[in-house]
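**Q** next comes the sequence, and after it the predicted model I'd like to discuss.
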Amino acid sequence: MRSSTLVAFLATGAAARYIHRVEQITRPSFPHLIKPHLVARDDEVCTSPSCQLAAENYLANFPSNYTEMDPCENFDQMICGGWLDKNDFRPDQATIGIGSTMSEEADNILRVIMENPYATNSTPAGVNATLDRENFDKMQSAYKACVDLDAIKAAGAAPLQEIVNELQEKFPLNAATKSTAAISSGELTDIMIWMAQYGLAPFVSAGTAADDKNPDTVIVSVGPGATTMAKQYYNNTAFVGNLTMTMAAMFSAILDNATDYTELAAKVVDLEGRIATVEPDPEIISDVTYYYNPMTLAEADALVPAISLTSLIKAQAPASYEPEFIIVQSPDYLKDVTPILESAPRDTLQALFMWSVISSFGGRIDKDINQPLRAFRNFQAGRPANATSDRWRTCLDEVDSVAGWIESEAYVQRAFSPEAKTFGDEIVQSLRDVYADKLQSLDWMGNDTKRVAIEKVKALNQKIGYPTISPNVLDPVSLRDFYANLTLSSASFFANGLSATTFELARTWAQLLAPADKEFWFMTASTVNAYYNPSSNEIAFPAGIMQQPVFDLDLPEYVSYGAFGSVAGHEITHAFDDSGRYYDQTGAFSEWWDNKTLASFTQRTQCFVDQYSEFAITGLDGAPLNVNGQLTLGENIADAGGVAASFEAWKMRDQADPARNKALPGLEFFTKDQMFFVSYATWWCGRSRLETAVNRIYTDPHSPPMFRIRGTLENSKAFLESFQCAKKEPKCELW
């Protein structure tokens, strides 16, 4: 967010210039359009400072030849071409876009807060100032420890070496037969339990989650562990070679500089690659019909005799917890990984455990020691080898991670108004109303299914801005109680990381003894994002996403509806995408769609799969790499449904009060309808480095930004009509 001084400075000269031009303006020629549009009266143009700034930003985002471009064919370039030309990556960035620019604005606010003393005059009336300051001090301690590079350098590798040394004691090598010493199930289980206290899960992960079929209850869920790379990269010589060299270098730095660990590292990478081959693909692991496999502990143990899941779970769960069943996300994975573990050499297993520790906590030691690890991560993302984020940026991420709700309080008090929250609620509610009407009129959905779908929309729990329960970020007492068991110190960045891990593990496992907390948020207030949670049938929009250019009370409403409204509609649509459709109005996993409705849904969604599978980026080898239309199906459905619902909701408000949708100065050649889509597309201006873009094709359920513009608008009847495109019907249509 820009300061008021900057806004006034930018707007002062622009206002007179644009107002003077209104009478003379003519619409630039879009080659394919027939009817020109002209605003001829000053009172139809918004000339406020906010409108001046927004107009300047839009115009700066356009390429110089945008008036010669066909929006029906090149809308992403027409709206974002100038932005892409003017904005390049910082060395530490793998992705840039309007969203990252918004995050920068939030970070600038937070940096000032973190680097200054507690502001006694900022405590809201009626708030316990003493507790508020104590919370602030706890948060600031995390920041101070993180930015204290001298202390981090003085500590050297010792904090990490201490954990690695303990690991070697817990899982020692046999001096005579390092590679072939027998490994018992109990021994492997013990080391897995030891690693779990650090949040590490190299083979099998165990955690807690709401029971999909009984979402008021929290249960244990067991799934695959984590490998260093996506499975596709273990067949890539460059990535395998780079990872091998990185492991060897980090082993030397932490263990013994005189030893060459290249051969051992190669064995670890090979073991990871074998594990990766049996991991479920990302498009199925998120499918509730695939991962919801309730089993008793005995049944689960039988799948993976190399590890006692019963012991692993009981070591972390509260002593009084006795599960009737657990969820095994991928029984096939547990069966297939067992022979891999049983045949792995002992020294390779120990080295893999050490790598898990080093790769997870290596970022907390001196940068000169962890340089190989940083270089590998830069290689993965396509950044320069020695790229490093400004320390203050790294430390804001640290604070968000370890004390995010205290940080949220600080952000909300300075950057989010009650009026913004009210307007956000209005937008989301208007979309829910539209969605209920749209569902009622669907001709392919059966009446019984339609009834539950409408009930589901009406039952949605919408969360706007920040949490007021679990914890209430505006209540110092609530924040103090939430973080009561978290110890943070300005003396040790490394120790803070361990403390935060211990705190979070204890908090999540303790949930097994209580009903599911449906008031808890999964994003902090400054986050530029939003989400839908099916098990609680909730949509959440942090304050961070409710800022320009996505959202602003002082701009014409087509701006906020085009961007933020489409985001809100996107999240609502997730309730009915290929995953959300399995959850009813209570958040319970159930088959509530009739067969005819399901058949129609499957036929219509296949269109989206085929459409997006035709989009391609350039791969690492220079050949086209196609989008995975199945992996991205849910997000693509949500994009299409979100835009359609938001446009309809906005049109109803515009018809009721057209004065809320004046033209922006210099953009009078766009109709109001067209400006809605300009705002939508602007939200997706951005790009990623090649390596990052490729990795996202493999693993990310979201399509690349340019295809979220092209594909979505190919499927928007309102867009095609607004720009008078030759093709009048959407390519794919669902909601």
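**A** Structure received.

**Q** when you work out contacts or count neighbours from here on, use the C-alpha atoms and nothing else.
**A** OK.

**Q** ends of stretch 384-398, what's the gap?
**A** With CA to CA, to the nearest Å applied, stretch 384-398 spans 23 Å between its terminal residues.

**Q** off-centre distance for that stretch?
**A** The gap between where stretch 384-398 is centred and where its chain is centred comes out at 19 Å by CA atoms, centre = their mean, to the nearest Å.

**Q** same check on stretch 452-466?
**A** Chain-centre distance of stretch 452-466: 21 Å, with CA atoms, centre = their mean.

**Q** over to stretch 440-454?
**A** Mean-position distance between stretch 440-454 and its chain equals 31 Å (CA atoms, centre = their mean).

**Q** buried sites along that stretch?
**A** For stretch 440-454, the neighbour count (16 or more other CA atoms under 10 Å) marks 440, 444, 445, 446, 449, 450, 453, 454 as buried.

**Q** now tabulate those residues in TSV and tack on secondary structure and distance to residue 316.
**A** TSV is the format used below for these (DSSP: H, G, I helix; E, B strand; the rest coil; distance: CA to CA, whole Å):
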residue	secondary structure	distance to residue 316
440	helix	47
444	coil	48
445	coil	45
446	coil	46
449	helix	41
450	helix	43
453	helix	38
454	helix	40
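
**Q** and which of those residues is nearest residue 211?
**A** The nearest member of those to residue 211, counting by CA to CA, is residue 453 at 21.0 Å.

**Q** what about residue 259, neighbour count?
**A** Number of residues near residue 259 (other CA atoms under 10 Å) recorded here: 12.

**Q** next up, a structure to set beside the first:
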Amino acid sequence: MALLFATTASAGAVHGIQSGDINRDGNPCTDFFDYANGSWRKENPIPDYMDRWSRRWQSGEVNKEHVRDILTELSARSDWPKGSAGQLAGDFYAACMDESRIDALGSKPVLPWLSEIGALQDAAGMQRMIGKLHDMGVYVPFIVYAGEDLHEPSRTVAHIYAGGLGMPDRDYYIKTEPRFVEARAKYLAHVARMFELAGTAPEQARKNADTVLAFEKRLAEASFDNVQLRDPKLSDNPTPFADLPRLVPSFDWAKYFDAAGMPHDAVNVTQPRFLQQVEKELSSTPLPQWKTYLQWHVLRNGADALSTPFVQESFAFNGKFLTGATEMKPRWKRCAEATDQQLGEALGAKYVEKYFPPEAKARMQDMVKNILLAMDDVIGELDWMDEATKKKALEKRATFFPKLGYPDKFKEYAGVTVSRDSAWDNLVAASRWNVADNRSQVGKPTDRSRWGMTPPTSNAYYNPSQNEIVFPAGILQPPAFDVNATDAVNYGAIGVVIGHEISHGFDDQGAQFDAQGRLANWWTPEDGRQFQAKGQCVVDQFESYFIEPGVHHNGKLVLGESIGDLAGAKLAYLGYLKSRKGKGPEPTIDGFTPEQQFFLAWGQWRGDETRMETQRTMIQGDPHPIAKYRVNGPLSNLPAFKEAFSCKVGDPMVRAQSDRCEVW
């Protein structure tokens, strides 16, 4: 697949949006999602191995080709110094690609783990096994992960999270709607089949599946739902280390933390009720049931590093059933993804050298500056916020910390042993290193140079505790960002993403963190009420968006992302206008004004065709709305969109003044 656009300024003239993608029979004022790139979607059906498709997702798949090319080059050499980035990434990829060797091994790599679990004799041994599984990233039944202290983000502490479920979230175990009943039946069959592949007799495998589902259901019943997970106050439970035994007396926390190399400092227990349920399981669930549960999660987590039957069975449930994809991704893509996930910074330097030139970073820096300044203007002009709260908001905005492209220093993965002999052993070794790397931060000052995504990742994020917005080089590629595109197109695509991430600092979650990244209230009571009311407008808007009869968005679940899209589009547009000061207007291209190009760029970037199975999964647990509503929802609130396309009051893409939502 070729590059969509050139990525260096020398490659050609400045261009606008993809005018051929537009559905000329559509009406931008009726359904902008259909208008912006309806023709492209019609001519480019979702590939069998994908759950959604657009130029944005196509770009992500092209990006994996870039990663593959780098890994192919690295793996072609066998003379890399042992432990070097080239050796680690190259050999990891080569072992993953050696399908015949993996298939010849069958279930052999996982059998020692299953046997060790099966031989456990007592609760102490079982707890040691939990620690051993955590060492390699199999977090059951809870998760311990390093992160900033919510009240003193300059230091890093251990957070204890709920974990240990094999389906997407708690509702799959509890709700009675037909789609959840079907999911449980499919899951039972899936778990049984995986045990059979590992050598368990069919009848016992079915019993094992019953045990797993019952065990996980009890954990699910004690877990937060997806809306509760979005409230940082609910997850804020600082706990002295000495109090952990009182919360879960049956677990030897001192031995666990010592084995993990973590100090006995205070921790944050995100869900105390969940840990109370863990205590019930530890004190009353028979050891054989625990062993079955642990064995299942070893199989579940390691399936993709095992032989083809395991991979296919994992895909049958997690791919076909949950997403609607009808075939697996090619092996090279799965191996490129796995290498990036486990050793992404080992190939990061080569990636940015080839695909993120200095002029791209300079242009991004200028865009980020303009959009941050636009946020200052928006805050200053708010008529519903008093001066005291505005001052705090502007203080927070002033401490935003952008990260663009790649870390200043790449991880060196010292001590990881990777060879071409065993994809399974490589996965275990790399996972152990990543877990240990994370644990090593507990009790130390927070290292702001660390990144939560690898350089080739086609995504972005906002971290409230560090008040940082992060854009890896992988997302700074066409069509999101192109140094040869007009400002209108860049601000309409990646610019809205920049504004979106900035807005997360002021959405329903981010607004609870102050300028220093502390979970602390900086709002006056009246301004807080106004903010809540403006958010409720967004909740109500998205509750009205259905994907099929009886199934609509959960407005509270998608509130943060929808505030991000709404404010992001506004901020990016204002940033674009700011960028043109002193330069004059950009040209009309293919009959579209710069203002129209801006909005079309967003519609084309975000215009995913999404399988219905994936939409159902997203509606249930994804805080992001379906793509159609990420396009039409925010734009229908923006006067600038109405003016750009001469839409009229009463058009579907123009919300009535009384219904129009505006948070920022």
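**A** Cool, got the structure. From a predicted model like this one, the values you see are computed outputs, not experimental measurements.

**Q** rewinding a little: which two from the buried residues of stretch 440-454 of structure 1 end up farthest apart in space?
**A** For the buried residues of stretch 440-454 of structure 1, with distances taken as CA to CA, the pair at the greatest spread is 444 and 454 (14.6 Å).

**Q** do you know how far residue 518 of structure 2 is from residue 152 of structure 2?
**A** Counting by CA to CA, the gap between residue 518 of structure 2 and residue 152 of structure 2 amounts to 6 Å.

**Q** quick one: residues contacting residue 268 of structure 2.
**A** Applying CA atoms under 8 Å, 6 or more residues apart in numbering, we find residue 268 of structure 2 in contact with 149, 157, 158, 159, 160, 236, 237, 238, 239.

**Q** so which bits of stretch 589-602 of structure 1 are buried?
**A** Of the residues in stretch 589-602 of structure 1, 589, 592, 593, 597, 598, 601 count as buried by neighbour count, 16+ other CA under 10 Å.

**Q** and if you look at stretch 134-149 of structure 1?
**A** For stretch 134-149 of structure 1, the buried set under the neighbour-count rule, 16+ other CA under 10 Å, comprises 135-147, 149.

**Q** which of those residues fall in helices?
**A** Under the assignment DSSP state H, the buried residues of stretch 134-149 of structure 1 contribute 135-147, 149 to helices.

**Q** would you format those residues as a markdown table with distance to residue 421 of structure 1 included?
**A** Formatted as a markdown table, the entries for those read as follows, by distance: CA to CA, whole Å:
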| residue | distance to residue 421 of structure 1 |
| --- | --- |
| 135 | 24 |
| 136 | 24 |
| 137 | 28 |
| 138 | 28 |
| 139 | 25 |
| 140 | 27 |
| 141 | 30 |
| 142 | 29 |
| 143 | 28 |
| 144 | 32 |
| 145 | 34 |
| 146 | 33 |
| 147 | 33 |
| 149 | 39 |
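
**Q** residue 344 of structure 1: which of those residues is nearest?
**A** Comparing these against residue 344 of structure 1 with CA to CA places residue 146 closest, at 38.1 Å.

**Q** which position in structure 2 pairs with that closest one?
**A** Across the two structures, residue 146 of structure 1 finds its equivalent in residue 96 of structure 2, going by TM-score structural alignment.

**Q** wait, its match touches residue 307, no?
**A** No. Checked against CA atoms under 8 Å, the pair residue 96 of structure 2 and residue 307 is beyond contact range at 10.8 Å.

**Q** compare the contacts of residue 268 of structure 2 with structure 1 and list the overlap.
**A** When the contacts of residue 268 of structure 2 are mapped onto structure 1 through the alignment and contacts are counted by both residues aligned by TM-score structural alignment, their matches' CA atoms under 8 Å, the preserved ones are 157, 158, 159, 160, 236, 237, 238, 239.

**Q** now the buried members of these.
**A** Neighbour-count burial (16+ other CA under 10 Å) applied to these gives 157, 158, 159, 160, 236, 237, 238, 239.

**Q** if you look at those, which of them are in strands?
**A** Judged by DSSP state E, these include 157, 158, 159, 160, 238, 239 as members of strands.

**Q** which of the three states applies to the nearest residue to the third one once chain neighbours are set aside?
**A** The shortest distance from residue 159 of structure 2 to any residue other than its chain neighbours is 4.7 Å, reached at residue 268 (CA to CA, 6 or more residues apart in numbering). Taken by DSSP: H, G, I helix; E, B strand; the rest coil, the conformation at residue 268 of structure 2 corresponds to strand.
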